[in-house]
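>>> Pasting a predicted model and its sequence here:
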Amino acid sequence: MTLVRSILFTVAFYLVTTVFLIAGLPALATRRSVVWLAQTWGRVTLRLLEAIVGLRVEFRGLEHRPAGAVLVAAKHQSALETLALVTVLDDFTYILKRELMWLPLFGWYLARSEMVAIDRSKGSRALALMNDEAAAAMADGRRLIIFPEGTRRAPGAAPAYKYGVVHMYDRLGVPCLPVALNTGMFWGRRRLTYRPGNAVIEFLPPIPPGLPRDTFFATLQERIETASDVLMREAGWTGAARDAVQAPQT
């Protein structure tokens, strides 16, 4: 039954996404319209997920979201948090690979919404350019979402945080909002199989700006990994506790 429900959701998801991409073309007139469209698409997708699969997304710690510009640093286990976070963060901006801008239709929306794109072909220069674009987004008071590990990690995998989040935190001078989750327990990284249950995305107390770099790096990892382990155990994970803090690697 899980497989059947997963197939039905996958078909419904791509049909709905196609409708949004085509019917939403007038939204390309303004960045705000595209952001609103993305939030609506995310909410519809979450409803489909609950109705078809029986997978509900619960948000905790919403009271920890600060007003104004903030750097949102989230654990990354699946595609689920990518679309779920936009439903509870107003005026969001993602940091993403520039290659995504080249996708037909979808890339148009990314470009119009002024996402911060990383051009990896520029090597070390890419980090400076990314920080410049991020600073411009902060000047507009946006919620800048970054996945500090850079890619999805399976539940229980050793942490793999990149030091780029530290450079960004240091440059931007805004609070950092850590986000823990257990979504990978229900929505896998490389398979289209979804489990029913209660996936949790939890906003943790913000880390204030101005901390020393290494202190921030250790604090961010410790908070996200410790809280994510708790949420995964809540969902049935039986792994042992891990060393959540890496040494800085510049």
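That came through fine.

>>> drop to CA atoms for contacts and neighbour counts, all remaining ones
Noted.

>>> From the centroid of this structure, which residue is nearest?
Centroid check for the chain by Cα atoms, centre = their mean gives Thr82 as the closest residue, at 4.3 Å.

>>> Neighbours of Ala67, how many?
Ala67 is flanked by 9 other residues according to other Cα atoms under 10 Å.

>>> And here is the other one:
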Amino acid sequence: MAVIRSFLFNILAFALTVAMGIGAFPIRWFARGQALAYAKLWSQLMIRLFSTVCGVQVQISGQERLAKLNGPFLIASQHQSAFDTLIWMLLVPRPSYVMKGELRRIPLLGPMLILAGMMPIERADGAKALRALLQETEKAAQAGKQIIIFPEGTRTAPGEHVPLKPGIAAMAAHTSLPVVPVATNSGRFWGRNAFFKRSGVLHVVIGEPLAPAGRKVMLPQIEAAWRTLEKQIS
């Protein structure tokens, strides 16, 4: 059954993405202000498809903590799955993801990511990339957006711990925005580059906001918050 569900989901997800990518041309040409709403719709349909076809129940914990924050803030989320790049489109009003620069060159999808207000960063550019990240973060914060970053820098397996990239600490120090730590077990159900999808309860656990701090303080605080939040995931 898992094989059939996985095959069906992958086919339908691909078809949906292509169809909406083609359908985005009128928005790109005539209604650019609707790009974020269109991206949110795509994310909603993808998650609904994932839940229905693959038998996954998505459980969000701690969402009331987001409701207490007004305006812009930073979200430091664990990154185990493509699911993590979808869910925040639905959980905050004005999401802006920090993403790899090469994603903007994907046909159909890339141009919409830019129009929707995402933040492409060429990570290979070193110090130049950090300056660009801080400039984009400042612009997003001034626009009142909620900025999502995956401090691990890449998708990791559930339970895998890797050194965090310093960008999140620089962003927090530069903007003085609070940092919301988030843990998940999404990789158990939609693994990295995995054809097979598994059924079960997928958890997204949102922690208490952390005050902005320097790298030596911020990164250990995020890691400690993640370990605490992981205990809430069965």
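Cool, the structure landed. Here the structure is a predicted model, which is why all the values come from computation and not from measurement.

>>> Overlay the chains and give the TM-score.
Put the two chains on top of each other and the TM-score (TM-score structural alignment, normalised by the length of the second structure) is 0.93; 231 aligned residues with a Cα RMSD of 1.5 Å.

>>> As a check, name the ranges of all helices in the second structure.
For the second structure, applying DSSP state H gives helices covering 2-23, 25-30, 35-54, 63-67, 84-91, 109-115, 127-142, 167-175, 215-230.

>>> still on that earlier bit, contact partners for the residue nearest to the centre of the first structure?
By Cα atoms under 8 Å, 6 or more residues apart in numbering, the contact list for Thr82 of the first structure is empty.

>>> counterpart of it in the second structure?
Using TM-score structural alignment as the criterion, the counterpart of Thr82 of the first structure in the second structure is Thr85.

>>> now do Ala117 of the first structure
That one, Ala117 of the first structure, aligns with Pro120 by TM-score structural alignment.

>>> Give me the neighbour count for that match.
Pro120 of the second structure: 22 neighbours (other Cα under 10 Å).

>>> tell me the contacts of the nearest residue to it once chain neighbours are set aside?
With sequence-adjacent residues excluded and distances taken as Cα to Cα, 6 or more residues apart in numbering, Pro120 of the second structure is closest to Gly101, at 4.4 Å. Each residue near Gly101 of the second structure by Cα under 8 Å, 6+ apart is listed here: 120-123.

>>> Among these, which pair sits farthest apart?
Spatially, the most separated pair among those is Pro120 and Arg123, at 9.1 Å (Cα to Cα).

>>> joint contacts of those two?
Joint contacts of Pro120 of the second structure and Arg123 (Cα under 8 Å, 6+ apart) are 100-101.

>>> so how far is Ala213 of the second structure from the match of Ala117 of the first structure?
To Ala213 of the second structure, Pro120 of the second structure is 24 Å away according to Cα to Cα, to the nearest Å.

>>> cool, Asp84 of the second structure as well?
The value you get for Asp84 of the second structure to Ala213 of the second structure, if Cα to Cα is used, is 25 Å.

>>> What's the match for Leu71 of the first structure in the second structure?
Residue pairing (TM-score structural alignment): Leu71 of the first structure is matched to Leu74 of the second structure.

>>> in terms of contact, does its match touch Phe150 like I think?
No: applying Cα atoms under 8 Å, one finds Leu74 of the second structure not in contact with Phe150, separated by 10.5 Å.

>>> Which one of the two is surrounded by more residues?
Ranked by neighbour count (other Cα under 10 Å), Leu74 of the second structure and Phe150 place Leu74 first, with 28 against 23.

>>> Report the contact partners of that one.
By Cα under 8 Å, 6+ apart, Leu74 of the second structure lies in contact with 146-149, 172, 177-180.

>>> So which of those residues belong to strands?
Of the positions in those, 146-149, 179-180 sit in strands, assigned by DSSP state E.

>>> No further questions, thank you.
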